[in-house]
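1. Fold the following.
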Amino acid sequence: MDESRPSQSRLHRPGNLAGLPGSGRDHLAESFACSPAAATVRHVAVNGCGSHGRDRSRRERSDYQELHLAHDSYGLGHVRAGGSRRRKPGIRPYQRFLLRVFRTFRSRSRYWYRRGVGAAYTAPDTTKAALSVIQNMNTVSKHLPPLIVVLGPTASGKSNLGIALAQRFHGEIVSADSRQVYRGLDIGTAKVTPEEQALVPHHLLDIADPAEIYTVSRFQQQAIAAINDILAREYLPLLVGGSPHYIQAVVDHLNIPHIPPQPELRAQLEQRPLSELLAQLETLDPRSAASIDRSNPRRVIRALEVCLLSGKPFSDQRGIADPLYRVFLLGINWPRQVLYSRIDARVDERMQQGMVQEVRDLLAQGITHERLDSLGLEYRYISRLLRGEFASEAEMVERLKYAIHDFTRRQLT
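-> Presented below is the predicted three-dimensional model:
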């Protein structure tokens, strides 16, 4: 693998690559060898990032996924705009791989031709926060090993894309989902099935008991170990999931305080209302209070736990260290109404698969209703159903769908 060629190219927000043409692993490997390394994913995950002005293309329709192709080659742009498909001077092998991906998406949607792929496009303001990250990527050492990251909002198709890429490019998947680490949380978390796991090796699934607290620090250690093991065996690691804290911990190589959970302190904090916990966090660590997910008691409690035990603000202990990998980010996005329809269909499918019985089984194993409330909306709402807080299962399902819509809307803003 030639690691001497510089590049600023990236591809974001793909759709289903199951039909990606070409044997391609060498092209993908070259794209990693040339592509920039780890970037902060907080904005990239939702907004995408790329070149400015004419060097960026974006199209939206209600019935197909949004594509962002960022590049720095006039030749590639010329082909994209409808020019000759012959190889242009300056188009490197990894750019030809990206071009094949682009052509695949374009051929899958008749609207590309109707609307014209060569139309001028100006990057929206929402991407500006990510552009500064891209501008500094070439400073990263060229010898870093590759890591592909597949991320996006709930129900966007991350797992299917990850499996398709791993099959195509001789890879293995490291799950980056904060709930799929728990045994027994299968239907409610849309965990990949045993049949899907047989297609591609998956790591960090079913590694914790749902009664215990699995921390971001623990995930970071185990994910890095799994990725390094995959690389040592000369396979391609793919980090796939929708938990931004987990992905950022690996991609940005965060310095996370290794303070183990304290059950007694945590039990005391859990007894207090969320508004009171937020007020205390604003006093102890205003920066964390401003950026934390204020609707997630588990995150707020963990931040307070670190502040109280270490005597230092939680935000001061989460600096960014030197990157470990050269990261290639693939972020999936759908038009919002299409995403909502996918969410609703997934909830209905989970109910048919027996999600209520899965929660009953967890309760029978000794998992408390309070613990279920912290394991995500699906488990929280079904726990409330079993406690008689809804008039019917149908009411619970509708309320759950709206709650996931609201959660997704916050993911996208």
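2. CA only for contacts and neighbour counts going forward, please
-> Noted.
3. Spatially central residue in this protein, please.
-> Leu151 (2.7 Å; C-alpha atoms, centre = their mean).
4. Apart from its chain neighbours, what residue comes closest to that one?
-> Gly331 (4.9 Å; C-alpha to C-alpha, 6 or more residues apart in numbering).
5. What is the neighbour count of that neighbour?
-> Neighbour count for Gly331, taken as other C-alpha atoms under 10 Å: 27.
6. same thing with Ser107?
-> Count around Ser107 with other C-alpha under 10 Å applied: 12.
7. and this one, so I can compare the two:
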Amino acid sequence: MEAYELITILGPTASGKTSFAAALAASLDTEIISADSRQIYRSMDLGTGKDLSDYTINGKEIPYHLIDICDPGYKYNVFEYQHDFFRVYQEIKNRGKRPLLCGGTGMYIEAVLKGYKLLDVPPNPVLRESLKEKTLEELTRILASYKVLHNKTDVDSAQRAIRAIEIEEYYKTQAPDSREYAPIHSLIIGIDIDRELRREKISKRLRSRLDEGMIDEVRTIISSGVHPDDLIYYGLEYKFLTLYILGQLSYEEMVGQLEIAIHQFAKRQMTWFRGMERRGSTIHWIDATLPTEEKIVITKKLLTQ
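-> Predicted structure coming up:
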């Protein structure tokens, strides 16, 4: 079999994929490229679950990339990610190492593995002006007229929905017709975590991060000049904590609604990964509860098959 050019570790939130990826990278003497659409932002640490301590294995820091590369408020996209990924990917290969991609943003992962040609969609001020007074429900209906809404994060906020409509409108006349990058032959490892265990870990982790100061993190970002709407745009923790800080939700409402939203997010991640399998990607699922060393042994065996 042709040698794998890349190792990909994917899984839903709270599956333990990052700590496993770091241990595997240490064992293979390689570097990690993050595939997380929110960890690219500086200062957004607790809310995105960076857990940077996971990248230190037995006192050795594992090099990681595409984390903390943008300021909060910026709207990074999959087009930019694809270009940043291939730049870093080539740099790591030039150092004689096989890169390790790790994350839970299925769209980012699939865009680089398949080498999709993507377009850098510019803002459309006329379209934005025509949509700015519409409700989220109205925007959702408009977006649904362009495509089937598999990705519910597109309608997580009015800003996101307008941007999604803007992209669909642009693609109507500028549809991509060829690949910009060659597909990558990657071993794909999925961290398979039982639904109930996943829910338990998500709930426990949420409360831990609230205790660690996640609300203060969001307050600090807002006080630095980032508009609340721009934080709400990122969804999940930043959406609900911002609404709490603005006084639009009580603490109990914020925690309850956020917990439900994270569980729904994890379910959507798994839906995307199952979709990747239907679209031809082979994902080797490994039980999340196995000891790290056993996961490493399994992965190394797969690399030689």
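8. So after superposing, what's the score?
-> In this superposition the chains share a TM-score of 0.78, using TM-score structural alignment, normalised by the length of the second structure; 266 aligned residues with a C-alpha RMSD of 2.5 Å.
9. Need the three-state assignment for the counterpart of the residue nearest to Leu151 of the first structure in the second structure.
-> In the second structure, the residue equivalent to Gly331 of the first structure is Gly190, according to TM-score structural alignment. For Gly190 of the second structure, the assignment made with DSSP: H, G, I helix; E, B strand; the rest coil gives strand.
10. which ones are touching the equivalent of Met107 of the second structure over in the first structure?
-> Under the alignment (TM-score structural alignment), Met107 of the second structure maps onto His245 of the first structure. The contact partners of His245 of the first structure, by C-alpha atoms under 8 Å, 6 or more residues apart in numbering, come to Val216.
11. Over to Val226 of the second structure?
-> Applying C-alpha under 8 Å, 6+ apart to Val226 of the second structure gives the contacts Pro72, Gly73.
12. Just to be sure, it is in a strand?
-> No: looking at Val226 of the second structure with three-state DSSP, it is coil, so not inside a strand.
13. Alignment lookup: it to the first structure.
-> So, by TM-score structural alignment, Val226 of the second structure is matched to Ile367.
14. do the same with Ile40 of the second structure
-> Taking TM-score structural alignment for the superposition, Ile40 of the second structure sits opposite Val181 in the first structure.
15. and that match, how many neighbours?
-> Each residue near Val181 of the first structure was counted by other C-alpha under 10 Å, and the total is 23.
16. so it makes contact with Ala208?
-> Yes: in this structure Val181 of the first structure lies within contact range of Ala208 using C-alpha atoms under 8 Å: 5.8 Å.
17. what do the two both touch?
-> Joint contacts of Val181 of the first structure and Ala208 (C-alpha under 8 Å, 6+ apart) are Tyr214.
18. mind listing the helices for the second structure?
-> Remark: helices assigned in the second structure by DSSP state H are 17-28, 78-94, 106-114, 125-131, 136-144, 158-174, 195-212, 214-223, 228-232, 236-245, 251-278, 292-304.
19. Tabulate these in CSV, adding columns for distance to His185 of the second structure.
-> Shown next, in CSV, are the helices of the second structure (distance: least, C-alpha to C-alpha, whole Å):
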stretch, distance to His185 of the second structure
helix 17-28, 18
helix 78-94, 13
helix 106-114, 7
helix 125-131, 40
helix 136-144, 34
helix 158-174, 28
helix 195-212, 29
helix 214-223, 38
helix 228-232, 36
helix 236-245, 33
helix 251-278, 14
helix 292-304, 12
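20. Setting aside sequence neighbours, what's the nearest residue to Val112 of the second structure?
-> Per C-alpha to C-alpha, 6+ apart, closest to Val112 of the second structure is Gln82, 5.9 Å.
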